[in-house]
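*Asks:* this one's sequence-less:
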């Protein structure tokens, strides 16, 4: 087992144990010497892992530690890079820039062999653009995160325009269009809005009265979407 794999396994073991676990028990589970264990714990602590404890007492990992990208396997990196490149092509300007920045940050901390796998681009995304969007989609994304209402002007399939107050829930990315799922106060029901038909969007500094997670659950039931599907 490589050192990187061993450190990853140590983190996973600590995550499984909410109560402190002794050094000898950790060493036995990992199949390493107690001396190697102490060195590995010191290494992880130096990398920012909040591991509390000491020899003879036991160790526990506090919540919040995320693994550095160098811990990713080649397949995991390909999945992350492919997803980021897809977002860079299909997302709005801010989301696309964030995706490119994420790939650059991952690449910057990788060892040479894994950095080459990122640069090789064995998987790619077609440079395809969908229907043009007139609004800043990041405004919708911010409202979804904050669970705030939006006022939109919307053009339907026949070209007729309406002004609506909605509770934005999810944005679906399809081949040619983005679709916003929301509760519509005008219709008093869940509705799907093609984002390219939204003519204007105005955020309201007002939370909608029910939690987004509950509303999304109801929407999934209406759409016959399993609860385990992507959020």
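*Replies:* All right, it came through fine. On a predicted model such as this, the values are computed, not experimentally measured, just so you know.
*Asks:* going forward, measure contacts and count neighbours with C-alpha atoms only.
*Replies:* Will do.
*Asks:* so which residues of this structure form helices?
*Replies:* Secondary structure of the chain by DSSP state H: the helices cover 3-16, 23-30, 34-46, 74-90, 93-108, 112-120, 137-146, 212-223.
*Asks:* out of those, nearest to residue 196?
*Replies:* helix 137-146 (9.9 Å; CA to CA).
*Asks:* distance check, residue 53 against residue 30.
*Replies:* 18 Å (CA to CA, to the nearest Å).
*Asks:* so what does the longest strand seen in the chain touch, helix or strand wise?
*Replies:* If you go by DSSP state E, the chain has its longest strand at strand 161-173. Applying 3 or more CA pairs under 8 Å, 6 or more residues apart in numbering; DSSP states H and E, we find strand 161-173 packed against helix 137-146, strand 148-155, strand 178-184, helix 212-223.
*Asks:* kindly reformat the ones you listed as CSV containing distance to residue 205.
*Replies:* CSV is the format used below for those (distance: least, CA to CA, whole Å):
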stretch, distance to residue 205
helix 137-146, 9
strand 148-155, 7
strand 178-184, 17
helix 212-223, 16
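*Asks:* for residue 79, which of those is the nearest?
*Replies:* That would be, of those and by CA to CA, strand 178-184, which comes in at 22.2 Å.
*Asks:* any chance of the helices and strands packed on strand 161-173 in CSV, plus distance to residue 106 and mean neighbour count?
*Replies:* Formatted as CSV, the helices and strands packed on strand 161-173 follow (distance: least, CA to CA, whole Å; neighbours: other CA atoms under 10 Å):
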stretch, distance to residue 106, mean neighbour count
helix 137-146, 23, 17
strand 148-155, 32, 20
strand 178-184, 27, 21
helix 212-223, 30, 14
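*Asks:* hold the first one in mind and look at this next one:
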């Protein structure tokens, strides 16, 4: 790894960590000796990168520090390309178009020497047609999730029965052929998964879910973990 790439990666590692990162951890991820890390840290500090800490304790990066936009490494570029390829297989036109727009924006400002990593990436997924049922427009669902607002749904179950529900949306999950609205159902007093292609009507209500989004998601994660534990016990 070139020194310039290594210095950039040190900043990336520190920026994504919520705690001090030791020189040993940096050396392991960068696959270099600890003395190289010490020299690189000293170089960054000399260049006025706001890194604090010391050997034995760990290093932290000032949360206010910001790097020039789109300073991406080849690995990061190929990660984005791979993600766009995966999103392209989802049966959600709005998300697919958004991913294509992101890729176009990145390509338009990418330095010439990095464009080959987009045009001929070293990664890829098996080509496949998008399959499954046609999903509804998921933008209202995602908007309600972001804003923490309740949804009124008319939903058709697998047996054809139609019910009306008020739900607290948590997350929109995706599989290869369909998407699921994960939500707390007021009538069932439980978390439920709703296939988006079976949503007959969606209305965003003015009423909020009555708690923070993070707390609702935490409760869902606890419920999910409990369900997974039960399934392992049954097996």
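*Replies:* Looks like it arrived, so ask away. From a predicted model like this one, the values you see are computed outputs, not experimental measurements.
*Asks:* before we move on, back to that, which one of the helices and strands packed on strand 161-173 of structure 1 lies nearest to residue 202 of structure 1?
*Replies:* Closest among these, using CA to CA: strand 148-155, at 5.1 Å.
*Asks:* mean per-residue distance, the closest one versus structure 2.
*Replies:* Following superposition, strand 148-155 of structure 1 is found to deviate from structure 2 by 0.6 Å on average (mean CA distance after the TM-score superposition for structure 1).
*Asks:* contact partners of that strand?
*Replies:* Around strand 148-155 of structure 1, the neighbours that count as contacts under CA atoms under 8 Å, 6 or more residues apart in numbering are 140, 143, 161-168, 197-208.
*Asks:* burial measure for residue 135 of structure 2, as a count.
*Replies:* Residue 135 of structure 2 has 19 neighbours, counted by other CA atoms under 10 Å.
*Asks:* from residue 26 of structure 2, how far out is the residue nearest the centre of structure 2?
*Replies:* Central residue of structure 2 (CA atoms, centre = their mean): residue 83, 10.0 Å from the mean position. Noted for residue 83 of structure 2: a distance of 26 Å to residue 26 of structure 2, by CA to CA.
*Asks:* repeat that for residue 153 of structure 2.
*Replies:* Distance from residue 153 of structure 2 to residue 26 of structure 2, by CA to CA: 49 Å.
*Asks:* and what of residue 199 of structure 2?
*Replies:* 48 Å.
*Asks:* residue 15 of structure 2 too?
*Replies:* 12 Å.
*Asks:* more neighbours: the two, which one.
*Replies:* residue 26 (22 against 16).
*Asks:* OK, contacts around residue 193 of structure 2?
*Replies:* Contacts of residue 193 of structure 2 by CA under 8 Å, 6+ apart are 180-183.
*Asks:* hmm, try it at 6 Å
*Replies:* By CA atoms under 6 Å, 6 or more residues apart in numbering, residue 193 of structure 2 lies in contact with 180-182.
*Asks:* I'd like the distance between it and residue 180 of structure 2.
*Replies:* Distance from residue 193 of structure 2 to residue 180 of structure 2, by CA to CA: 6 Å.
*Asks:* what's the answer for residue 143 of structure 2, then?
*Replies:* Residue 143 of structure 2 is 15 Å from residue 180 of structure 2, by CA to CA.
*Asks:* now do residue 71 of structure 2
*Replies:* Residue 71 of structure 2 is 34 Å from residue 180 of structure 2, by CA to CA.
*Asks:* for residue 224 of structure 2, same thing?
*Replies:* Per CA to CA, residue 224 of structure 2 is found 14 Å from residue 180 of structure 2.
*Asks:* can you check residue 233 of structure 2 too?
*Replies:* Residue 233 of structure 2 is 26 Å from residue 180 of structure 2, where distance means CA to CA.
*Asks:* check residue 192 of structure 2 too.
*Replies:* 10 Å.
*Asks:* now swap in residue 115 of structure 2 and tell me
*Replies:* Residue 115 of structure 2 is 35 Å from residue 180 of structure 2, by CA to CA.
*Asks:* do the same with residue 146 of structure 2
*Replies:* 16 Å.
*Asks:* equivalent analysis for residue 232 of structure 2, please.
*Replies:* 23 Å.
*Asks:* A strand includes residue 59 of structure 2, no?
*Replies:* Yes - Residue 59 of structure 2 forms part of a strand when assessed by DSSP: H, G, I helix; E, B strand; the rest coil.
*Asks:* that one reaches residue 20, doesn't it?
*Replies:* Yes - Residue 59 of structure 2 lies in contact with residue 20 (CA atoms under 6 Å); the separation is 4.9 Å.
*Asks:* nice, that's everything, thank you.
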